[in-house]
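Student: What follows is a predicted protein model with its sequence.
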Amino acid sequence: MPRLTVTKIAPALGADISGIDLHAPLDEATLAALKDAWATHLVLRFRGQALDDPQLLALSRLLGPLDPPGPNPYGKPFLEAFPEINVISNVKVGGAPIGNLGDGEAVWHCDMTYVESPPRAALLHALEIPPSGGDTFWSNMYLAYETLPDATKQRIAGLRAIHDATYNSAGIMRKGMKEVTDPRQAPGAHHPLVIRHPDTGRAALYLGRRRNSYVLGLDLADSNALLDELWAHATQPEFTFRQVWQLHDLILWDNRCTLHRRDSFDPEARRVMHRTQIKGTPVAPAFEAA
C-alpha cells in the first residue's frame, strides 16, 4: 500500500504530502500521520488531487465540523448546492461574479478573526489558474513571536486588539458595513496580540488584518506604531512560504498560527478556487492582562 510521505517545502513552514489518494477515505493511521505533519509544518500541499466538491467536503469534515463562509458582498452563497464551499474567483458570468476577491492583491491576513471563534483551518483547491500571478504566501506566527525582541514580548503580553469586520482582504466592504474613520470605533472581535494555540500549546503572534486594527488602551499613534512594528516583523521573507499554484493543488493551513496573502494577476485570465473552512474555538490568550 502507498505510504504518506512528507517533504518540507521551505525552512519556516510548508510541506508536500504525497503517497496518498484523497479521493478515497483515509484510514485512522494515515489521518493521524497527516495531522502530525500538519502540526509540524502548519501548511500542507497536496498536488494533483482532482477532487469534486463532495470529495472536498468529505475530506474537510475529517478535520472537524465545517464553518460556513463569511458573508460576501453579494449576500448569498456562490454555490447553492454546496453552501459550505466558498468560491474564490475573478470570473464573471453575465456580468455577475461567480466568486470572491477578484484579481487584485489580497493583503496579509488571518481569516475571519473579526468573530469570537475564527476558523480553525481552511482548505483551498485550485480548479483554474492563470498562466502567471496569483501566488499565495503564508507566514509562520510561532516564529514571528519567538523571534521578537524580549522588550517587545514584555510590552505586548496581555494586550488586546480590535479585529475590524468592515473589509475583506481584497479591500471590499462587507455587506451591511459602513466606512470606518476611527479604528478605535471599528466593529469586530477583540483578541490578544499573543495567543496560546489550543492544540500545540505554543504562543503565536495573532494580528488578523492591519487595516483599522487598534491596540486597546493605547494612544492611537502609539497603537499604530506598535502594530506597524509587529506587522513588519511578522511578514519578513524568512518566516514565509510561497505557493506557485498548479492545477488541482490542494492547500490545507492552520488559521490560528499563520498569516497569508495573495499576489494580483491578469484580470483577463481565469482563476477559480473552491475553499472550505473548519470551525474553530474562542481565541485563548497566551498571557493574562496585567
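Tutor: Thanks, I have the structure now.
Student: C-alpha from now on. contacts and neighbour counts both.
Tutor: OK.
Student: residues touching D254, list them.
Tutor: With contact taken as C-alpha atoms under 8 Å, 6 or more residues apart in numbering, D254 is in contact with W38, L42, V43, R120, A121, A122.
Student: tell me which of these is nearest to K8?
Tutor: Nearest to K8 among the contacts of D254 is V43, at 10.1 Å by C-alpha to C-alpha.
Student: here's the one I want to compare it with:
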Amino acid sequence: MCQAATIELVPTGAALGAELRGLDLRRVDDTSFAAIHQAWLDHGVLLFREQSLSPDELIGFSRRFGALDHAPVQEHGRSIHAGRPELYVVSNVLDEKGRPIGSLGNGEAVWHTDMSYLPRPPKASMLYALEIPPAGGDTHFASMYAAYQRLPPALRDRARGLRVKHDGTYNSGGFLRAGVTPTDDPRLAPGHLHPLVCRHPETGREMLYLGRRRMAYIDGLALAESEALLDALWAHATSPAICWAHRWRVGDLVLWDNRCTMHRRDPFDATTRRIMHRTQVQGEAPPAF
C-alpha cells in the first residue's frame, strides 16, 4: 500500500506546525513526498515521530527537498561527521579524549533563522533526535507569516522596503564563528543585508525576515533608531501567541521552512546527554519581496 493512503495530518493548533503520522521516512515514494512537501508549505514545521534513520538515510530523505549544504565549521574547528560533510552534529557530549563530538553545547540557543547571514540562506532544516536529556532542550518555533500579519499597520508599513543586516559574528549558541573578529558596532559587523519584509517564493505570502537579534542593524538608519525599530519588531515576532514548542523524543525528526520561521532552544543540564543530527537544504534564491 502507498504510504500516502495512511498519512494522518495533525496540526498543533498553534500558529504553525503539524505532525505527520503513518510515515516511514526511509521509504517515501513520490506521492507521499508530494503530500509531505505540501504540508510543509502549509504549516511551516513538520514533526515525524518514531523514525529510525541512519545518517545516510537522513541525508537521502533530506535530498528530496534539494541539494544539501555542507555543515558549517563548528566552534571547536571540526566540521565533518564520518566523511559525511552534509551532516551537522548538535551535541554537548564529549568523546573519550574530552573533545566535543558536536556543536552548540547545552546552553540556550537564542531565536534565529539558520545561516541567514549568508547571501542565499538555506530553505529548509531538519533535526533528528538520537539522544535527549530527561528535561530541557525543547525547541520553539515562531511563524514569520503571523509576525508580519499581527504588526500594527503603521509598523508594518514602516518595515516594508527596509533592509536588515544579518550578523555573521556569532552562532545561535553565542559562540564566535571561526575566523571572525568581533566588534561592538553592528554597522561594522560581518553579515549580509536582506529585505526586512519578504515574500515566500513558493506560497507567495508576505512575512518578516529577521534572522537573529544580536548585532542586527537596519540599513540607513541611525543606530539608536535601528535599535528601537528592531526592538519593536522582535517583540511582535516572538510573541507566545505565534509560537509552538516541541518537546523531543528519541526518533523525532522535525523539518522546518527556514524562510518563514524562526526557532530557539531551551538550555538543559550539562551533565545529561543530547545528540542530534541536522541537515540543511540549500536556498534557491536570496530572500526577496
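Tutor: That came through, no problem. In this text, all values refer to a predicted model and were calculated from it rather than measured experimentally.
Student: still on that earlier bit, make JSON lines out of the contacts of D254 of structure 1 and add secondary structure, neighbour count and distance to G70 of structure 1.
Tutor: Listed next are the contacts of D254 of structure 1 as JSON lines, based on DSSP: H, G, I helix; E, B strand; the rest coil; neighbours: other C-alpha atoms under 10 Å; distance: C-alpha to C-alpha, whole Å:
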{"residue": "W38", "secondary structure": "helix", "neighbour count": "21", "distance to G70 of structure 1": "24"}
{"residue": "L42", "secondary structure": "coil", "neighbour count": "26", "distance to G70 of structure 1": "22"}
{"residue": "V43", "secondary structure": "strand", "neighbour count": "26", "distance to G70 of structure 1": "21"}
{"residue": "R120", "secondary structure": "coil", "neighbour count": "23", "distance to G70 of structure 1": "14"}
{"residue": "A121", "secondary structure": "strand", "neighbour count": "25", "distance to G70 of structure 1": "13"}
{"residue": "A122", "secondary structure": "strand", "neighbour count": "21", "distance to G70 of structure 1": "12"}
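Student: Just give me the match in structure 1 for A109 of structure 2.
Tutor: For A109 of structure 2, the aligned residue in structure 1 is A106 (criterion: TM-score structural alignment).
Student: how near is that match to L143 of structure 1?
Tutor: Going from A106 of structure 1 to L143 of structure 1 by C-alpha to C-alpha, to the nearest Å gives 22 Å.
Student: cool, and E238 of structure 1?
Tutor: Applying C-alpha to C-alpha, the value for E238 of structure 1 to L143 of structure 1 is 9 Å.
Student: what does G99 of structure 1 give?
Tutor: According to C-alpha to C-alpha, G99 of structure 1 stands 33 Å off from L143 of structure 1.
Student: ok so, going back, and E238 and L143 of structure 1? Which one has more around it.
Tutor: Higher neighbour count among E238 of structure 1 and L143: L143, with 20 against 15, using other C-alpha atoms under 10 Å.
Student: Which element, helix or strand, includes that one?
Tutor: Assigned by DSSP states H and E, L143 of structure 1 belongs to helix 141-146.
Student: Kindly report the same for R275 of structure 1.
Tutor: Assigning secondary structure by DSSP H and E places R275 of structure 1 in strand 272-278.
Student: now L59 of structure 1
Tutor: helix 53-61.
Student: Quick check: which helices or strands does that helix pack against?
Tutor: Here helix 53-61 of structure 1 touches strand 272-278, going by 3 or more C-alpha pairs under 8 Å, 6 or more residues apart in numbering; DSSP states H and E.
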